[in-house]
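**Student:** structure of the sequence below:
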Amino acid sequence: MGKLISQDDVITKTVKGLIVLPENHSLVNSLTKDVSHMMREAKTACMHCSLCSEVCPRGLLGHRIEPHKLIRIASYGKVCDSKVTPVNAFLCCGCRLCEYACVQNLQPWKINGILKGEMAKAGIRNSLNNKPEKSAAFREYKKFPVNKLIARLGLSSYDKPAPMVPLEKKFSNVFIPLKQHTGVPAEPVVKVGDLVSKGDLIGKISEGKLGSNIHASMSGTVTSVGTDSISIQV
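**Tutor:** Prediction:
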């Protein structure tokens, strides 16, 4: 469920881990595949076999999402089921398992993402907030094997012991975003010229707001304070 980042991106509170991949890796190609190309593939290659829906984790929990019906929009311009609407796409968590279960490597998750974006622009909200009454039948037997998923992701060669090692590199300056989380950006509590120590509070969430406080990642002098970031230099 990760995303592509460049060498210019910064580490934030939401970063859990990094995998360095060649530019032509299948995962990179999947994430960067042009939307129009993806729609053409869905229109011409989808067999409507429903395998993507059989393994969908959200569907197996009992949520009303069936990726194989939503991908019909690419082929027919509709879902061909009076009980299903594009709003069901809001239930997609974007795990992308549907793509790796598909024998044609199609991307129902990407179509769901497009639908969610277009509906959000139109002011349409998710109305499917009810808790599932029960999970799908035989759910325990439909879970996708982890080893099979790793192989389909093309990551088998990365599945090795990775012991933690001390980082010796020292930095002379850092750029710290004030929004690294869900909610509003933190408000700066320092000014240019202030001396800070590693761990000091430099950005605070206003009372009653959703967000996360920001702390200095190194000791030094504050060199810039903006509405979206703070810079510190040794």
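**Student:** when you work out contacts or count neighbours from here on, use the C-alpha atoms and nothing else.
**Tutor:** Will do.
**Student:** which parts of the protein are helices?
**Tutor:** For the chain, applying DSSP state H gives helices covering 26-32, 35-45, 51-55, 57-60, 67-70, 72-76, 97-101, 108-121, 139-142, 146-152.
**Student:** now the other sequence, so there's something to compare against:
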Amino acid sequence: MTPFLQQLQDAGVVGAGGAGFPVYMKLNCSVDILIANGAECEPLLNKDQMLMQHESDALIKGMEIAMDYIGATQGIIGIKKKNRRTIETLKPLLPKSISILEMEDTYPAGDEAELIYRATGMRIPAGGLPKDIGVVVNNVESIINVYWASTNKPVIETMVTVHGEVTQPYTAKLPIGMSYADAIAIAGGVTCDDFVIVEGGPMMGSVTTDINKPLTKMSSGLLVLKADSRVAEIKQRTDAQVIKMARSACDQCGQCSALCPRALLGYPVDPRKTMRVALVADSEHALAGQACCGCNLCTMWSCPEGVDPQRVCSLAKRGLAEQKLSRTAEQLQAQTKEVHPLKPYRGVSTSRLMRRLEVLDYYGRTVEYKADIVMPKHVAIPLQQHIGRAAQAIVSVGQNVNKGDVVAQACSDSLSVAMHASVSGKVVKVDHQVVIESLC
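**Tutor:** Okay, the predicted model is just below:
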């Protein structure tokens, strides 16, 4: 591993906009184009906008550092054109090698395949990776963290939007390991009796009722919703309920497939066909869902019957993997079609989507940016915050640590990154996470 990639691994830099893929491995390539994903297409989140506005210099420098290493001659920052303040903040700082792609306010503008197509006109090969066509995509927060890593500052905070049923929505950089309860307390607490927390955005986020869960490097939003809200109800369905609804209500209208963003790009995905696995466990039907990216538009927007095509696709993909029946990348590529001629006319506007999700009322509220927050009394830093092997704890109970100290090192023989103390204090527990009692 080169010194630069080692620096990223040691600093704990992972993808902040998705599944947490270690960035040192993502940048271990040679490509022509680096894309910074600032599209932020999940409704109600604005953490990427705050990062680009308040750490604009770090973003540009991070892009230049990454571009120099991977040999890219072109850098592109994808931002929705509605975010004028962000665009105007960045414009004066742009070198000739970096430009801004102003995007429409549609969902899922931030999907990697969608963003690459809009920025370059190229498509990632089905079952392949962006680097196969000479492109690397990283969330803007990941690229900012690349810059800070180059100055020997590890990842100990994450930018998070706290919104929904709270007294005062806000966006702030919060210490990794802070509990959801502490993050929500900064927003003045919850304003309803029975609630759930959506981790991430209302489209692709997951639901929990555990307020003691800790923030991780991948945390982007905590959306507090009433337990009987439409989003909460859909996300809390069991697999059995999803299958039962598919069997009783799906009339094969085809709206899920007609509006599927990946299908419109020509990828071999057909949610309508996959829905038939609820009736007949046929591998051919299941294979029609293998290329699903999980954007959830079919479930949350397209389906007139209120069933859950995305979950059925997810279950089908799981079954294919377990039975080792998934198509190879070559087989998927052989089934790829041309981009649908009506694709430009089938985008779903964010405002209309929020109305369907029944979260539009939250959109009009002011989301305050908080530069200073009160440090929590303790943090719980999970050792598994990324794709790959969990980090290995190197501290013990009773040990004092300073903010930024390494508390868990990367596994040397596999994909892994280090973890660091987000507060100064005493280690009080070490198991699957390192719990630190703050000195504050």
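**Student:** returning to that earlier point: and the helices of structure 1: which comes nearest Ser231 of structure 1?
**Tutor:** Ser231 of structure 1 lies closest, by CA to CA, to one member of the helices of structure 1: helix 26-32, at 31.1 Å.
**Student:** Provide the aligned range in structure 2 for the closest one.
**Tutor:** Aligned by TM-score structural alignment, helix 26-32 of structure 1 falls on residues 230-236 of structure 2.
**Student:** what's that stretch in contact with?
**Tutor:** Residues outside stretch 230-236 of structure 2 that contact it (CA atoms under 8 Å, 6 or more residues apart in numbering) are Val196, Val198, Pro202, Ser206, Val207, Leu225, Lys226, Ala227, Leu357, Glu358.
**Student:** show the buried residues in these.
**Tutor:** Using 16 or more other CA atoms under 10 Å as the burial test, these include Val196, Val198, Pro202, Val207, Leu225, Lys226, Ala227, Leu357 as buried.
**Student:** between those, which is nearest Lys403 of structure 2?
**Tutor:** Looking across these and measuring by CA to CA, the closest to Lys403 of structure 2 is Val198, at 28.6 Å.
**Student:** hang on, that closest one in a helix?
**Tutor:** No: using DSSP: H, G, I helix; E, B strand; the rest coil, the secondary structure at Val198 of structure 2 is strand, not a helix.
**Student:** so how far is Ser99 of structure 2 from the residue mapped onto Ser217 of structure 1 from structure 2?
**Tutor:** Under the alignment (TM-score structural alignment), Ser217 of structure 1 pairs with Ser422 in structure 2. Look at Ser422 of structure 2 and Ser99 of structure 2: by CA to CA, to the nearest Å, they are 34 Å apart.
**Student:** separation between the residue of structure 1 positioned farthest from its centre and Phe171 of structure 1?
**Tutor:** Most distant from the centre of structure 1: Gly193, at 36.8 Å, with distances by CA atoms, centre = their mean. Per CA to CA, Gly193 of structure 1 is found 19 Å from Phe171 of structure 1.
**Student:** again with Gly94 of structure 1
**Tutor:** Look at Gly94 of structure 1 and Phe171 of structure 1: by CA to CA, they are 35 Å apart.
**Student:** likewise for Ala186 of structure 1?
**Tutor:** From Ala186 of structure 1 across to Phe171 of structure 1, the span is 24 Å (CA to CA).
**Student:** and for Arg58 of structure 1?
**Tutor:** Arg58 of structure 1 is 43 Å from Phe171 of structure 1, by CA to CA.
**Student:** more neighbours: these two, which one.
**Tutor:** Per other CA atoms under 10 Å, whichever of Arg58 of structure 1 and Phe171 has more neighbours is Arg58, with 20 against 9.
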